[in-house]
Structure formats: C-alpha cells, structure tokens
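Trainee: What follows is a predicted protein model with its sequence.
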Amino acid sequence: MELVHALLHLDQFLNAIIVQYGAAIYAILFAIVFSETAILALFFLPGDPLLFISGALAATGAVKLWVLMGLLFIAAVLGSNLNYWLGNLLGRKIVTHDYKWLNRHALDSTNAFYEKHGAVTFLVSLFIPICRTFAPFIAGFSNMTYRKFQLFSAVGAALWVLVLILGGYFFGNIPVIRDHLNIIVLLGVGFGLAIPLVNAIFRYIKN
C-alpha cells in the first residue's frame, strides 16, 4: 500500500525527498531509471511519470533541468546496455548447450527482426512500460549487432528523456495538470500496459 501511495503521489514523494536529502534526489532518480531499464524484475517502476514530474520540479527550481536530463539519459543508456549484455550472456550459454527446448528458428527470426526493425523498436520501447525493460534483454539474447543496439537505444533514450522531462517542465505546473497528477500517472501506466496487452490479444486472434 505504501508503494501504491508513492506511485500515485510521485510529486509529493519526490518533494519530500528533496526536502529531506537535497541533492541526493539526483542519485535516487538515477538509480530508479537505471534499475527499471537494467533489471527485469523491476519492470514495474514508473519511468514515464517519474520523468514528467521531475521535469515539473525542474520548472520550480527544485532541481536543475540540464543536470537532470543528462543524468537520466546516462542512466537509461547504461541500464539498457547492462540488460543487453545480461541477455547476450544468457543467450550464448543456452545456444552453446544446444537445449532441445530451444527453438532456433524463433531465435533466428527474433534476431532478424531486431536487425531489420531495431531502430523503430528502440525509438518507441522506452515509452512503453515493460517493453523498455525487456526489449534490451531480448536484443542481447537474440544476438542483435551491438553497434546497432547502442546507436538506436541511445537515440531512443535521448528522445524519451527530452520528450517527458521537457513535457513536465513546460506543462507540469499548469494548474489543471498539477491538480490531477495522480490521474495522469494512472493513465500513463495503464496506457503503457495496455499496448503490449492489446498487441498480444491481436496476435492470439490472428493465430
């Protein structure tokens, strides 16, 4: 319940941290974004609303905009890279053991997909909860070319940080938005979760 309360009142939660810990807010935000993009088990962390509200706080002078953007960009890139290499390491171990349950055709198809559509995948995946955590891992597992992954994931991270933090900076303190941030957080999380769910349903129906 405390976690749910913190998620629904991120602005109050972050303000309380700033009041109590000051500049340590940067390290806390860095850790949250890094963890969500690097660790599969932490896919539920609220990256999108966190960036938006952080931008709104930057507009009030509570945090410095350019420091915030730079740190969270680095956090997203480092987290995605760690996730990629974890997936790559696991993928190589599984392939070399030649497990019977491993569908090599599916693995090759996944690799071909990422090689062909990697740019689009990583430009949009960070905006979608769950996808931003699992996409780098799957790219590494399927042995996507690292240079392509690095380029596309870095550009995607830059867009993610720019769009959401600047969105919060310019619009987060408009009264009607500020007074309904908890609803915006819920809508953001719900919309992000709905996209992969709807896609899975369509795939099931098609099959």
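Mentor: Done, it's in.

Trainee: C-alpha from now on. contacts and neighbour counts both.
Mentor: Noted.

Trainee: Identify the residues contacting Asp11.
Mentor: Asp11 sits next to 53, 181 when contact means CA atoms under 8 Å, 6 or more residues apart in numbering.

Trainee: right, and the helix or strand after the host helix or strand of it?
Mentor: Using DSSP states H and E, Asp11 sits within helix 10-21. Counting by DSSP H and E, the element after helix 10-21 in chain order, helix or strand, is helix 24-38.

Trainee: List of residues touching that next one?
Mentor: Residues outside helix 24-38 that contact it (CA under 8 Å, 6+ apart) are 14, 17-18, 42-45, 47, 68, 71-72, 75-76, 78-83, 132-133.

Trainee: Pull out the buried members of the residues you listed.
Mentor: With burial judged by 16 or more other CA atoms under 10 Å, the buried subset of the contacts of helix 24-38 is 14, 18, 43, 45, 47, 68, 71-72, 75-76, 78-83, 132-133.

Trainee: structure B:
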Amino acid sequence: MAFNPLDSTSWLSSLGALGVFLVLFAETGLLIGFFLPGDSLLFTAGLLCTAGTHAVHLSLPAVLLAAAAGALLGAQTGFWLGQRGGRVLLARSKNRHLRAGVERAEEILERYGYGKAIVLARFIPVVRTVLNPMAGALEVPTRVFTLWQVVGGLVWSLGVTLAGYGLGSSIPSIDKYLLPIIAVIVLVSLSPLAIELLRRRRAGASEPVSHARHAASEDS
C-alpha cells in the first residue's frame, strides 16, 4: 500500500512512534505541515497502544514521549522562525488555508491575550501551525511563549493520545470503527473554523443592512 501523508494510519504503520514525532513537529513548527493529521494521528496512536488484534501495536510510553517532544520542539521552532522573519513569510503565502489560519490566529491573540491564545490554538488545525511563528514575529516574550506553549502542548498531545488509549481499552474491537472515529475527530477539530466562518458570513451579510439603515436615518 502506498504511503499517504494525509492518513494517520500510514504514518503509524510505517514509522510508529517516530511518525508521531515527525507529524507533530512539522505541523506545529513548519508552515508546510499545516495539512498533516495531528489530532487523528494522536488519537489513533493511543488506540493502537491498547492490547488487541490491531495490525500495528505501539508502546504507550514511546508514543507519549514522541508526542510531547514533537509538539513542544515544533512550537518552539516555529516561534524561533517567526522571530527571524516569519511575519513576512506568512504575508507572502498565497495558500488560502494558511491565510485563513493567520486571520484566525490574529483574532485569537487579540481576543484572549498571549497565554489563552497559545493554549487554545493547540486544538485548532492550521491555527496551531501559524500561531507559533506569528507569536515570534509579534515579539511575544520568549519566556511567556515557552511557558504557555509547554502547557498547551502537553495538554493537547498527551490528552488526545490518552483519550484514544482510554477508549481503546474500554471498548473491545474498537479498531473496526477506526475510520468513522477518525472522521468524527476531524469534524470536531474543524468545527471552530467552521463556526468562525459562519459567524463572519453572518456579520458580512448584516453590514449592508446596517449601512442602509444608517443612511436612511441620515436622509430623514
């Protein structure tokens, strides 16, 4: 079977725990990794650590270590790259998914402040890719960024992995339903972006109405 970089099981069956490290490092530290399946890979890796008839069996300690290392080192690398010209690189990107992620990351930073934004971004695909270099470009203090990216990185990487492990341990033969479960995880992880897009569309649709009312009031 050909290797599919969009498929979490391809990474895990080919590289095991090393695949977890590589995906998380690239997704959180390199802009080219924005499309990688971080959430579904973590959950699937945890699931494959349980005892059962899985085609691939992974070691839970090794997966947890790889997940934490990839998430933390990746974010810190992205921050470092951002300090050295990441803002220009983000601005020049023509990929619509990255540009949407930049807008969302800027809004999260403005609305929640550094700490909450850095933690929250871990759970939003694409945003967790662009927020780290953006934080570096915006000159967020290194100590502040490091503290909160470690907190968010550990909660996200270890939490999602252990959720997969816990579900796999409690439900026999759950690997039969792996594809539907991954689909649900992807939908849930993308829901914040979908909600934000819907909110912006509604706001955009209401603006012409408000302008028309304002103009009418001035005419009267």
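Mentor: The structure has been received and is ready for your questions. Note that this is a predicted model, so its numbers are computed, not measured.

Trainee: if we can go back for a sec, filter the buried ones among the contacts of helix 24-38 of structure 1 down to just the ones in helices.
Mentor: 14, 18, 47, 68, 71-72, 75-76, 78-83, 132-133 (DSSP state H).

Trainee: Per the alignment, name the residue of structure 2 opposite Asn88 of structure 1.
Mentor: In structure 2, the residue matched to Asn88 of structure 1 (TM-score structural alignment) is Gln83.

Trainee: Its match and Glu139 touch, don't they?
Mentor: Yes. Between Gln83 of structure 2 and Glu139 there is a contact at 6.9 Å, judged by CA atoms under 8 Å.

Trainee: ok, the two, which is more surrounded?
Mentor: Gln83 (20 against 13; other CA atoms under 10 Å).

Trainee: Contact partners for the more buried one?
Mentor: Contacts of Gln83 of structure 2 (CA under 8 Å, 6+ apart): 133, 136-139.

Trainee: Could I have the ChimeraX command that selects the buried members from those residues?
Mentor: Those of these that count as buried under 16+ other CA under 10 Å are selected in ChimeraX with:
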select :133,136,137
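
Trainee: Between the contacts of Gln83 of structure 2, which sits nearest Val155 of structure 2?
Mentor: Closest approach between the contacts of Gln83 of structure 2 and Val155 of structure 2, by CA to CA: Pro133, at 20.3 Å.

Trainee: Now which residue in structure 1 aligns to the closest one?
Mentor: For Pro133 of structure 2, the residue aligned by TM-score structural alignment is Phe137.

Trainee: Where does that match sit, in terms of helix or strand?
Mentor: helix 131-141.

Trainee: Next, the angle from the helix or strand just after that helix to helix 131-141.
Mentor: Sequence-wise, the next helix or strand downstream of helix 131-141 of structure 1 (DSSP H and E) is helix 146-171. For helix 146-171 of structure 1 against helix 131-141, the angle by axes from the mean of the first three to the mean of the last three CA atoms, to 10 degrees is 170 degrees.

Trainee: top helix in structure 2 by residue count?
Mentor: Longest helix in structure 2, counting by DSSP H: helix 178-219.

Trainee: for that one, packing partners?
Mentor: In terms of contacts (3 or more CA pairs under 8 Å, 6 or more residues apart in numbering; DSSP states H and E), helix 178-219 of structure 2 is packed against helix 38-47.

Trainee: compared with structure 1, how much does the helix it packs on deviate?
Mentor: Once fitted to structure 1, helix 38-47 of structure 2 is off its aligned match by 0.8 Å on average (mean CA distance after the TM-score superposition for structure 1).

Trainee: What span of structure 1 is that helix aligned with?
Mentor: Helix 38-47 of structure 2 covers residues 47-56 of structure 1 once aligned (TM-score structural alignment).
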